[in-house]
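Asker: using only what follows, build the 3D model:
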Amino acid sequence: MNEGLISSRYAKALLKFALEHKITDRIYEDVKILEQSFATHPDLQKALINPVLTATEKVSLLAAAVGEKPSEEFLRFVRLVTKNRREEFMRQIGLMYQKLYRESKGISLVHIVTAIGLDEETLAKIKELVREKVSDKVEFTYEVDPSIIGGFVLKVDSMQLDASVNNELKLLRLKLLNSKKRL
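Answerer: Predicted structure coming up:
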C-alpha cells in the first residue's frame, strides 16, 4: 500500500477523533514534539522498524519521544498504530496531521532563513508584514544559515521567495553558461 495513503488515512482519523473530543490542540503539540524528536534523533525511525522490539517497547519509545506527559488519547493512537504494525509511518502520520490541523485552523506555516542573526524588532516587523499579506494565524520559524551569504529565504506554506546572494550567484552562473552555448 502507498506510504502517503497510509499516513493520510491515519492522520485524518486522528484529526477526526481529536475534533470529536475537542483535543486537537493538545494532539498537535504532541505531534510537533514527536516530529522534533524524529528530526534530532534519526535512530528513532530505525528503532521503529526494528523487528526485535516488541509493540509495547515501541509504544514506550514513542511516548518517551513526545516528552514528559503525552496525552492519553495520543498514547491510545500510538497503541493502535503499533497494533496494526504501522509504526514505521509514525513520522509521516505526524507530518500529515500537522498539515491537516493547520489547514483546518487556517494557519500558515512561515519559515525565514537569513545569513546573519536578526534582532527581535526586525523579526517582529517581518512577522507583521507576513501576517498582513498571508493571514492572521501564522506559525513562524526562524533560522540562521551563513551558507546563503546574504539576503533571505522566505517560505510561506508551499511557496518560496529566495532573495539570497547564494541564489543570485547561481542564477548569474546559469546565465553565463547559457550565453556561452549560444556563441
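Asker: CA only for contacts and neighbour counts going forward, please
Answerer: Noted.
Asker: for residue 142, helix, strand, or coil?
Answerer: strand (DSSP: H, G, I helix; E, B strand; the rest coil).
Asker: I have a second one here; can you model it like the first so I can compare?
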Amino acid sequence: MTDTSSFVSGVAHRYASALFELALEANALDKVAADLDAFGALLSESADLDRLVKSPVFRAEDQSRAIGAVLDRAGIAGFAANFILLAARNRRLFAIADMIRGYRQLVAAHKGEVTAEVVSAEPLGEAQLAALKQALIGASSAKEIRVAAKVDPSILGGLIVKVGSRMIDTSLKTKLSSLKVALKEVR
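Answerer: Model prediction:
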C-alpha cells in the first residue's frame, strides 16, 4: 500500500507555488485568493461538484468541460480559472482543496499573516476578537493575525487557542479534567 498523502501534499505544493509566483508577479494575490475561496466554497456546498472533482471515473475532458461551466457560472476567471482548468486537464483535481489551502498559506506567509484557531464555548463578540488579536500580535512576531473562530459548547468556558504548533488550552473542561486527575492521586 502506498502513502498518497505525501504525493497529494507534493502535488498541491508544486501547483500552489506556481500559482503564487504568477499571481505575485502580476500583483493579483488577493484577486486569485478570492476566486479560489469562491471555488472552495462551491466545493463545500455541492456534493455533486465534490464528487466530480474527486472521482477518477470521469475523463479529464469531461471534468474540464464541467468545471469550465461551473467557473463561468460563478464568475471565476483569470489566473484562478486557468489554474483550476489546468488541474482538471492534468488529472489533479483530486488535490484542488489542498492546492487552495497551500496557496492561502503562501499568501499569508508573504504578508506576514498568521492564522489562530480559536475555540470558545460561545461565539466571541467583535470586541473580544479584537482584544484577542491584539494579544496574539503582541505575543508573536506576526504583522497580522487572522482568527478562525469555532464554537464548541463542550469546553464549558475559556478558550483553546492554536497558533502554528503552539496550543494554549484555558478551557474549563481541561481544568476540570486536571482537577479530577489531581484528586484521584490524593486518594
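Asker: please enumerate the strands of structure 2.
Answerer: 113-120, 144-151, 159-163, 166-169 (DSSP state E).
Asker: next, the mean deviation of the first one compared to structure 1.
Answerer: Which is strand 113-120 of structure 2. Once the two structures are superposed, the average separation between strand 113-120 of structure 2 and the matching residues of structure 1 is 1.3 Å (mean C-alpha distance after the TM-score superposition for structure 1).
Asker: what stretch of structure 1 does that strand fall on?
Answerer: Mapped onto structure 1 with TM-score structural alignment as the criterion, strand 113-120 of structure 2 occupies residues 107-114.
Asker: show me the contact partners of that stretch.
Answerer: Outside of stretch 107-114 of structure 1, the residues within contact range by C-alpha atoms under 8 Å, 6 or more residues apart in numbering are 102, 134-146, 148, 150-157.
Asker: try it again at 10 Å.
Answerer: Counting by C-alpha atoms under 10 Å, 6 or more residues apart in numbering, stretch 107-114 of structure 1 makes contact with 99, 101-103, 123, 126-127, 130-131, 134-164, all of which sit outside it.
Asker: check stretch 35-42 of structure 1 too.
Answerer: If you take C-alpha under 10 Å, 6+ apart as the criterion, stretch 35-42 of structure 1 is touched by 29, 31-34, 43-45, 62, 64-67, 90-95, 98.
Asker: out of the residues you listed, which sit inside helices?
Answerer: The subset of the contacts of stretch 35-42 of structure 1 located in helices under the criterion DSSP state H comprises 29, 31-34, 43-45, 62, 64-66, 90-95, 98.
Asker: residue in structure 1 paired with residue 19 of structure 2?
Answerer: With TM-score structural alignment as the criterion, the equivalent of residue 19 of structure 2 in structure 1 is residue 14.
Asker: distance check, that match against residue 178 of structure 1.
Answerer: For residue 14 of structure 1, the distance to residue 178 of structure 1 (C-alpha to C-alpha, to the nearest Å) stands at 50 Å.
Asker: the two: who's more crowded?
Answerer: With other C-alpha atoms under 10 Å as the criterion, residue 14 of structure 1 and residue 178 differ in neighbour count, and residue 14 comes out ahead with 20 against 11.
Asker: was I right about that one contacting residue 93?
Answerer: Yes - under the contact definition of C-alpha atoms under 10 Å, residue 14 of structure 1 touches residue 93, with a separation of 9.1 Å.
Asker: overlap in contacts of the two?
Answerer: With C-alpha under 10 Å, 6+ apart as the test, residue 14 of structure 1 and residue 93 both reach residue 8.
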